[in-house]
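Asker: here is a sequence with its predicted model. Questions after.
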Amino acid sequence: MATLHHSPFCPHSRFIRLVLAEMGMEPTLVEERPWERRDEFLMLNPAGTTPVLIESGGLVVPGAGAIAEYLDETRGLGLSGRRLLPEAPAARVEVRRLLDWFLCKFDQEVTGYLVTEKIHKRFMTSDLGGGPPDMNAIRAARTNVRYHLKYVDYLIARRKWLAGDHLTYADLAAAAHLSCVDYLGDVPWDEEEMARNWYARMKSRPSFRSLLADRVPGMAPADHYADLDF
């Protein structure tokens, strides 16, 4: 059985948890606090970031992008019509473009700020950067999330799913990031109806159940967080 080292509110970890669930895999989950930089974890991934997948044979695959590519290479063909990275080259390019958008751009402009300032800092010691949240960073993220949500709305107005006619890594990455922001109540869903409807479809999938069950100790989620009908 595979093992996934993850952090519950790391959006990259959540993306891979969704991917594994969609593929019918149930890995052993090992929770990490990346800021603690455990020696044993750094031996697996010197970058000290989550997620890290360890196959039953011992192969270590670090990083969301590398794990997604590895899983497609080793399990993708067996998924037949449910493959999460399409076979056609142009379609694969579009999925990878959107993966880069959400795993990099969205993370740098929205999720990274909000998760660090509102969640992780609560559990970090002062010498590791813990303390009161930086409200300027939070305000910037709340501003940025609006245009990202508009982009999701734009895409889903023209396609059945974000990258085309089928569910792909693009949908799972976007939903993973938005789920972190949604827990904190910082997604203005009332501004973009089609994006909201797409996300309702995403969080109604069986693969989303474990994410919706996650809780930050001492911090309740937004009231609608686990409500499949908003």
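Answerer: Noted; the coordinates are in hand. Here the structure is a predicted model, which is why all the values come from computation and not from measurement.

Asker: use CA for all of it now, contacts and neighbours both
Answerer: OK.

Asker: can you give me the strands in this protein?
Answerer: With DSSP state E as the criterion, the chain has strands at 3-6, 28-31, 52-54, 60-62.

Asker: A further structure is provided below for comparison with the first:
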Amino acid sequence: MYTLYHHPFCPHSRFVRLVLGEYGLDLRLVEERAWERREAFLVLNPAGTTPVLSVEGVPAVPGVGVIAEYLDEVCGIEMGDRRLMPSSPAERIEVRRLMAWFNDKFFEEASNLLVTERIYKRFMNEEDGGGPPSTDVIRAAKTNVRYHLAYIGWLAQRRNFLAGDRLTYADLAAAAHLSAIDYLGDVPWIEDDAAKAWYARVKSRPSFRPLLSDWLAGVPASRTYVDLDF
């Protein structure tokens, strides 16, 4: 049994949930509001960020990149053709490059900004950075979403999946970040048919179903969020 300390709309947490779902691993979710800096959570991850994976008999596994590598080390080989990290060095480089693109660059420039301004700040105390959302930050983040979506579309036009011929961590990373902001209605799907078609394929996978059931009181999901044929 794996325990994941997460927030439902944390893009990094969503990525880990998708990976665990693809591998068919039992998962217990513990919601963590990282901005509260709960002492017991800081023991698990002194950086104070989600996600953190807890597995009996091993130290806490903190951070999206460390968790991805850990799961590949302990589960990857036995998954055979379902392994989410390729076996060849060249293919692994491309998957890791795209994981970094989405989990670092896309996160910093778009998904984390939108989730923080439109979701997290609703629950944060003023001293923790809560308050009204910044329209300037939201505007800049939504502009950045457009060029990330165009890059996804460019990749999707040239490959079966983002990193190559089959589903990998790269696809789940991109889809996780898009899913969080699609809930908010901040993905301009009309601008890129290739990106939209790729996302529809990934979104239709069984591993995605738990994410599509997430909801937030007072913030209704966009029309496209749960629609598999959007």
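Answerer: The structure has been received and is ready for your questions. Keep in mind it's a predicted model, so treat the numbers as computed, not measured.

Asker: superposing both, give me the TM-score.
Answerer: The TM-score (TM-score structural alignment, normalised by the length of structure 1) is 0.99; 230 aligned residues with a Cα RMSD of 0.6 Å.

Asker: one step back: and the strands of structure 1, which is most packed in?
Answerer: Of all the strands of structure 1, strand 52-54 has the most neighbours on average by mean count of other Cα atoms under 10 Å, namely a mean of 24.

Asker: and that one, how far from structure 2 on average?
Answerer: Compared with structure 2 after fitting, strand 52-54 of structure 1 deviates on average by 0.5 Å (mean Cα distance after the TM-score superposition for structure 1).

Asker: thinking again about what came up before, among the strands of structure 1, which is nearest Thr74 of structure 1?
Answerer: The closest of those to Thr74 of structure 1 is strand 60-62. By Cα to Cα, the value is 12.4 Å.

Asker: max-length helix in structure 1?
Answerer: For structure 1, the helix reaching the highest residue count under DSSP state H is reported as helix 135-158.

Asker: now that one: buried residues?
Answerer: 137-138, 141-142, 145-146, 148-150, 152-153, 155-156 (16 or more other Cα atoms under 10 Å).

Asker: what about the helices in structure 1?
Answerer: Under DSSP H, structure 1 gives helices at 11-22, 39-44, 64-75, 89-100, 112-118, 135-158, 169-183, 193-203, 209-213.

Asker: format those as TSV; extra columns: distance to Thr50 of structure 1.
Answerer: Shown next, in TSV, are the helices of structure 1 (distance: least, Cα to Cα, whole Å):
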stretch	distance to Thr50 of structure 1
helix 11-22	6
helix 39-44	10
helix 64-75	8
helix 89-100	17
helix 112-118	13
helix 135-158	21
helix 169-183	14
helix 193-203	22
helix 209-213	16
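
Asker: and the most far-flung residue of structure 2 relative to its centre, how far from Pro11 of structure 2?
Answerer: In structure 2, Glu127 marks the outermost C-alpha relative to the chain mean, sitting 27.1 Å out by Cα atoms, centre = their mean. Look at Glu127 of structure 2 and Pro11 of structure 2: by Cα to Cα, to the nearest Å, they are 24 Å apart.

Asker: so which of the helices of structure 1 gets nearest Ala2 of structure 1?
Answerer: helix 11-22 (10.0 Å).

Asker: got the angle for that closest one vs helix 64-75?
Answerer: 20 degrees (axes from the mean of the first three to the mean of the last three Cα atoms, to 10 degrees).

Asker: give me the mean distance between helix 11-22 of structure 1 and structure 2.
Answerer: Taken over the aligned residues, the distance from helix 11-22 of structure 1 to structure 2 averages 0.3 Å (mean Cα distance after the TM-score superposition for structure 1).

Asker: equivalent range in structure 1 for stretch 213-226 of structure 2?
Answerer: Under TM-score structural alignment, stretch 213-226 of structure 2 corresponds to residues 213-226 of structure 1.

Asker: can you give me the buried ones in that stretch?
Answerer: Of the residues in stretch 213-226 of structure 1, those buried (16+ other Cα under 10 Å) are Pro221, Tyr225, Ala226.

Asker: how long is that stretch end to end?
Answerer: Using Cα to Cα, the end-to-end distance of stretch 213-226 of structure 1 comes to 8 Å.

Asker: appreciated, that's everything.
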